[in-house]
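Novice: Got a predicted model here, sequence first, then my questions.
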Amino acid sequence: MGKAKRSATELGREPATDDGALVALLAAGLRLQTSDNVWRVSGNTLPHRLMLRDAGGTWNRLDQCWDFTGEDPTTRLVAAIEAAPTPSGHNSGNAEAPKPHYHGHRGRVRERVLKTGTEPLADYELLELLLFYSIERIDTKPLAKRLLERFGTLGDVFAAEPGQLREFEIDQRTLVHFKALREVGRRLAERKVKDMPVLTNWQQLIDYCHAALAHEKTEQFRILFLDTKNVLIADEVQQRGTIDHTPVYPREVVKRALALNAAALILVHNHPTQPF
């Protein structure tokens, strides 16, 4: 009983309903929290989404919950739950509700990838597939197409600033996903040049620098530290600048080279306003 009350008063605000109503919400798999006259319903909301919408709720895609403004919605939500008909299904005796056009689409895409691999996928299909694992319950194909239309390439989507992605209601989970994917690409490229003589793998080095810098929105000054056999010891960002400028401090470059016992350096610099 105490837990039910605490979940509805996360920030110390007393609920306007009794514990029985809160327990009824918990029994339905729903949790109620409030702050600044905004009531948020989270938990197992999928079976109740139509009821929550009809009760005046708005789906908050960023926080993955239903928002209600104004007075405490607990009483009307409990009444709606109690008045709701038995869910339709193969055991209910009722006809199933029509399924959305994208019903089963994710499963079909996964099956296609398992059979033919990812190579035949168009960029929007590959992005759509990746979005499956961070965005639930919606058709992600239109979002994937809009992102590519806005940013141009997959690399530019993954490198987009959080503020730019917020225009598309991209939540924090997807932001983290994009950052991780970009880092995976950089590390895969790095693997091809690490522990190898860089000067005999020049194209791989160029490919690595492209993966690391091509989609940066500001200028960077990177240093590749090599040993006596021209094998990569370390790759470090020495300075970050603006869209058209970055400072370089020779003293810091030499100091770091001595600390790593590097025998040679490759200095790498990008221009975000020009193709890499």
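Specialist: Looks like it came in fine. Numbers count the residues shown, from 1 in each chain.
Novice: For the rest of this, base every contact and every neighbour count on C-alpha atoms.
Specialist: Fine.
Novice: need the helices for the chain, in chain order.
Specialist: Assigned by DSSP state H, the helices in the chain fall at 2-8, 19-27, 49-54, 74-83, 105-116, 123-132, 141-151, 154-158, 162-166, 172-193, 202-213, 250-260.
Novice: Mean neighbour count and distance to Ile243 added to those, as JSON lines?
Specialist: As requested, the helices of the chain are exported to JSON lines (neighbours: other Cα atoms under 10 Å; distance: least, Cα to Cα, whole Å):
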{"stretch": "helix 2-8", "mean neighbour count": "16", "distance to Ile243": "46"}
{"stretch": "helix 19-27", "mean neighbour count": "17", "distance to Ile243": "51"}
{"stretch": "helix 49-54", "mean neighbour count": "15", "distance to Ile243": "44"}
{"stretch": "helix 74-83", "mean neighbour count": "15", "distance to Ile243": "51"}
{"stretch": "helix 105-116", "mean neighbour count": "12", "distance to Ile243": "39"}
{"stretch": "helix 123-132", "mean neighbour count": "19", "distance to Ile243": "27"}
{"stretch": "helix 141-151", "mean neighbour count": "16", "distance to Ile243": "17"}
{"stretch": "helix 154-158", "mean neighbour count": "20", "distance to Ile243": "15"}
{"stretch": "helix 162-166", "mean neighbour count": "14", "distance to Ile243": "16"}
{"stretch": "helix 172-193", "mean neighbour count": "16", "distance to Ile243": "20"}
{"stretch": "helix 202-213", "mean neighbour count": "17", "distance to Ile243": "13"}
{"stretch": "helix 250-260", "mean neighbour count": "12", "distance to Ile243": "21"}
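Novice: Using TSV, lay out these together with distance to Ser35.
Specialist: As requested, the helices of the chain are exported to TSV (distance: least, Cα to Cα, whole Å):
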stretch	distance to Ser35
helix 2-8	10
helix 19-27	17
helix 49-54	19
helix 74-83	14
helix 105-116	36
helix 123-132	30
helix 141-151	30
helix 154-158	33
helix 162-166	22
helix 172-193	20
helix 202-213	42
helix 250-260	49
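Novice: Check it against this one:
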Amino acid sequence: MSPPPRQFSEAPLPGFEPVRTRRRAGPEPHQVAHRKRLRARFMQGGAEAMPDYELLELVLFRAIPRRDVKPLAKQLLMEFGDFNAVLAAPSARLTALPGVGESVIQELRIVAAAAERMARARVLDRAVIASWDALLHYCRTCMAHRETEQFRVLYLDRKNILIADEQQASGTVDHVPVYPREVVKRGLELSASALILVHNHPSGDPTPSEADILVTRQIVDAAEVLGLTVHDHLVIGKGREFSFRAEGYL
């Protein structure tokens, strides 16, 4: 006859603790509900009715999935001023703020790149003169909130269609080196017929400096010798821009 089966006690052995499964911490229920409500409002009414901090929250949701991001969104806006300035903020200044890591910066850069690409699509391969408002929107999107000066040249063909948008130089908060010969030389390489010069003033005031006026004159003179036309020089500030053509400088 077979012996009865052995019985094992469920009590832990002396000196050993039972292994307990640790549940992964997730967002609090009120955070989940808040995120759902915010996303629903965005899908129903779009971004127009949302303040900047709520739109920024939507961006931060992906970067920080398990934390209330409203305080961080408001801190970013307090530090940089508005939604666009947050997107354009330098990485070094962003990471100096508590709670901002690589994932946050990555999400901000993705949104900024998408905005620039959409604005650029409205002017590339189109007659720029007939799409002037779209061109200004593109320049503001790319340059208005930069913290250093950037000088770009838009090269146009005989029909004033934009064939290239190139950054010629970047500089400091109040200076950017520009070489008229290189600007014109590149126009010849692209078989361009006309140029539009664009640079930004990080101070926010688009009033041109004496150096801006001088380098514009040098580029115009060099371009004329080679049969290229300079349609305008735009200085992009925060909220407004200065047109050399409209103000009688060209």
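Specialist: Received the coordinates, thanks. Bear in mind the structure is a predicted one, so any value in this text is a computation, not a measurement.
Novice: thinking again about what came up before, looking at the helices of the first structure, which is nearest to Ile223 of the first structure?
Specialist: Closest of the helices of the first structure to Ile223 of the first structure is helix 250-260, at 8.1 Å (criterion: Cα to Cα).
Novice: Onto which residues of the second structure does that closest one map?
Specialist: Under TM-score structural alignment, helix 250-260 of the first structure corresponds to residues 180-190 of the second structure.
Novice: can you give me how far that stretch is from the chain middle?
Specialist: In terms of Cα atoms, centre = their mean, to the nearest Å, the centre of stretch 180-190 of the second structure is set 28 Å apart from its chain centre.
Novice: Need the counterpart of Asn200 of the second structure in the first structure.
Specialist: By TM-score structural alignment, Asn200 of the second structure lines up with Asn270.
Novice: What is the neighbour count of its match?
Specialist: Residues lying near Asn270 of the first structure (other Cα atoms under 10 Å) number 25.
Novice: how close does it sit to Ala159 of the first structure?
Specialist: Distance, Asn270 of the first structure to Ala159 of the first structure, by Cα to Cα, to the nearest Å: 15 Å.
Novice: before we move on, what about Glu252 of the first structure?
Specialist: Using Cα to Cα, Glu252 of the first structure is found at 28 Å from Ala159 of the first structure.
Novice: same check, this time on Gly43 of the first structure
Specialist: Applying Cα to Cα, the value for Gly43 of the first structure to Ala159 of the first structure is 32 Å.
Novice: Which one's more surrounded, those two?
Specialist: A count of neighbours by other Cα under 10 Å puts Ala159 above the other of Gly43 of the first structure and Ala159, at 21 against 15.
Novice: The more buried one maps to what in the second structure?
Specialist: Aligned counterpart of Ala159 of the first structure in the second structure: Ala88 (TM-score structural alignment).
Novice: okay but that match is in contact with Thr141, surely?
Specialist: No: here Ala88 of the second structure does not reach Thr141: they are 9.5 Å apart, not a contact under Cα atoms under 8 Å.
Novice: What residue in the second structure is paired with Val108 of the first structure?
Specialist: For the record, residue 108 of the first structure is Arg, not Val. Checking TM-score structural alignment: Arg108 of the first structure goes with Arg37.
Novice: Please list all residues in contact with the closest residue in space to His137 of the second structure that isn't next to it in sequence.
Specialist: Distances taken as Cα to Cα, 6 or more residues apart in numbering place Ala119 nearest to His137 of the second structure, at 6.9 Å, with adjacent residues excluded. Counting by Cα atoms under 8 Å, 6 or more residues apart in numbering, Ala119 of the second structure touches Ala134, His137, Tyr138, Thr141.
Novice: can you tell me how far Ala119 of the second structure sits from Leu154 of the second structure?
Specialist: Relative to Leu154 of the second structure, and taking Cα to Cα, Ala119 of the second structure is found at 14 Å.
Novice: same check, this time on Asp125 of the second structure
Specialist: Asp125 of the second structure is 12 Å from Leu154 of the second structure, by Cα to Cα.
Novice: Residues in contact with both of these two, list them for me.
Specialist: Common contacts of Asp125 of the second structure and Leu154 (Cα under 8 Å, 6+ apart): Leu162, Ile163.
Novice: which of those two has more neighbours?
Specialist: More crowded of Asp125 of the second structure and Leu154, by other Cα under 10 Å: Leu154, with 21 against 15.
Novice: and that one, what pairs with it in the first structure?
Specialist: By TM-score structural alignment, Leu154 of the second structure lines up with Leu224.
Novice: I'd say its match and Glu236 touch.
Specialist: Yes: in this structure, Leu224 of the first structure is within contact of Glu236 by Cα under 8 Å, at 6.7 Å.
Novice: just to revisit the earlier point, for Cys65 of the first structure, find the nearest of the helices of the first structure.
Specialist: Among these, the nearest to Cys65 of the first structure by Cα to Cα is helix 49-54 (10.2 Å).
Novice: And the closest one, what does it pack against?
Specialist: Judged by 3 or more Cα pairs under 8 Å, 6 or more residues apart in numbering; DSSP states H and E, helix 49-54 of the first structure is in contact with helix 74-83.
Novice: Report the contact partners of the residue positioned nearest the centre of the first structure.
Specialist: Nearest to the centroid of the C-alpha atoms of the first structure, with distances taken as Cα atoms, centre = their mean, sits Thr174, at 0.9 Å. Residues in contact with Thr174 of the first structure (Cα under 8 Å, 6+ apart) are Leu131, Ser134, Ile135.
Novice: how about the helices of the first structure, which one is nearest Asp244 of the first structure?
Specialist: Taking these one by one with Cα to Cα, helix 202-213 is closest: 14.1 Å.
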